[in-house]
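Colleague: Okay, predicted coordinates and the sequence, questions at the end:
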Amino acid sequence: MQEGKWHEYARGKVDQLQYAFIHLDVVGVLAESVDSGAYWRKLKERLKKEGNETATNCHAFKMTAADGKQRMTDVADSEQLLRLIQSVPSSKAEPFKRWLAKVGYERLQEIENPELAS
């Protein structure tokens, strides 16, 4: 996925209010890792040792994988996503954080004025 098309990382809704961002997708792009699964496992282990709640509060949901099969994968809501982004040293992190802030602002505007949501 290309930088700037961050909305493509929201693969599906966990519930009516929150999107699920898949850790492997986000980490893979931010870290530019060939093996995003290995990178996420090591990062998750490091975060747990540090007592960082990003790793301990992640949840696994069945999501559609690249091969079309349903698999359990770690997902993040927008708050967890921001913490995850801050844990990965990357030049791509700042644009991702700006996009997340923009989406949050737009959502607040839609809540205040439901006519904007369409």
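Modeller: Arrived safely. Residues are numbered from 1 along each chain as shown.
Colleague: from here on, contacts and neighbour counts on C-alpha atoms
Modeller: Noted.
Colleague: Need the nearest residue in space to Trp99, chain neighbours excluded.
Modeller: Trp6 (7.1 Å; C-alpha to C-alpha, 6 or more residues apart in numbering).
Colleague: for the chain, which helix is longest?
Modeller: helix 93-112 (DSSP state H).
Colleague: By neighbour count, which bits of it are buried? Give me those.
Modeller: Along helix 93-112, these residues count as buried under the neighbour rule (16 or more other C-alpha atoms under 10 Å): 93, 96-97, 99-100.
Colleague: pretty sure Val27 is touching Val88, no?
Modeller: Yes. At 7.3 Å, Val27 counts as touching Val88 under the criterion of C-alpha atoms under 8 Å.
Colleague: Please identify which of those two sits among more neighbours.
Modeller: The neighbour comparison of Val27 against Val88 (other C-alpha atoms under 10 Å) goes to Val27, with 22 against 17.
Colleague: Which helix or which strand is home to the more buried one?
Modeller: helix 23-31 (DSSP states H and E).
Colleague: For Val29, which residues are in contact?
Modeller: By C-alpha atoms under 8 Å, 6 or more residues apart in numbering, the contact set of Val29 is Met1.
Colleague: A further structure is provided below for comparison with the first:
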Amino acid sequence: MSTLKLFENNQIRSLWDKEQQAWFFSVIDVVGVLSGSTTPRRYWTDLKRKLTQESGSGQLYEKIVQLKLVAQDGKSRVTDCADTETLLRNFDQVDAFHFCHESKT
């Protein structure tokens, strides 16, 4: 079941996975909220590249899953999603990356 969660008045798309007994959240939505970026999709692309380079492997991709969530236009689209543990382990760097990313633009 797909739902919207509110975090600091921002909507984060989420989906409950019955098999894994876990919530999965749209990474783009979470990154947008944490970074305050006006282009969260681009921000996620850049952050994903940085995290992959730092880890030297595909560890990040092992934890990111693609799920269909309802987009703002009402259509279901595949998007990168992660569970709570993955978000907490990998996205603590968003603030530091945000500072570097914004200073480049």
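Modeller: Structure's in. What do you need? Because the structure is a prediction, the values reported are computed rather than measured.
Colleague: coming back round to it: adding distance to Arg41 of structure 1, write the buried residues of helix 93-112 of structure 1 out as JSON lines.
Modeller: Shown next, in JSON lines, are the buried residues of helix 93-112 of structure 1 (distance: C-alpha to C-alpha, whole Å):
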{"residue": "Ala93", "distance to Arg41 of structure 1": "19"}
{"residue": "Phe96", "distance to Arg41 of structure 1": "21"}
{"residue": "Lys97", "distance to Arg41 of structure 1": "22"}
{"residue": "Trp99", "distance to Arg41 of structure 1": "26"}
{"residue": "Leu100", "distance to Arg41 of structure 1": "24"}
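Colleague: of the residues you listed, closest to Glu112 of structure 1?
Modeller: Lowest distance from Glu112 of structure 1 to these (C-alpha to C-alpha) belongs to Leu100, with 18.6 Å.
Colleague: didn't the closest one look like it was pressed against Ser78?
Modeller: Yes. At 7.5 Å, Leu100 of structure 1 counts as touching Ser78 under the criterion of C-alpha under 8 Å.
Colleague: OK, contacts around the residue nearest to the spatial centre of structure 1?
Modeller: By C-alpha atoms, centre = their mean, the mean C-alpha position of structure 1 lies nearest to Phe21, the distance being 3.4 Å. Contact partners of Phe21 of structure 1, counting by C-alpha under 8 Å, 6+ apart, are 9-12, 75-78, 81.
Colleague: For the alignment partner in structure 2 of it, which three-state class applies?
Modeller: By TM-score structural alignment, Phe21 of structure 1 lines up with Phe25 in structure 2. Using DSSP: H, G, I helix; E, B strand; the rest coil, the secondary structure recorded for Phe25 of structure 2 is strand.
Colleague: who touches the spatially closest residue to Phe25 of structure 2 that is not a sequence neighbour in this structure?
Modeller: Spatial nearest neighbour of Phe25 of structure 2, chain neighbours left out: Ser14 (4.3 Å); criterion: C-alpha to C-alpha, 6+ apart. Shown in contact with Ser14 of structure 2 (C-alpha under 8 Å, 6+ apart): 2-5, 23-26, 69.
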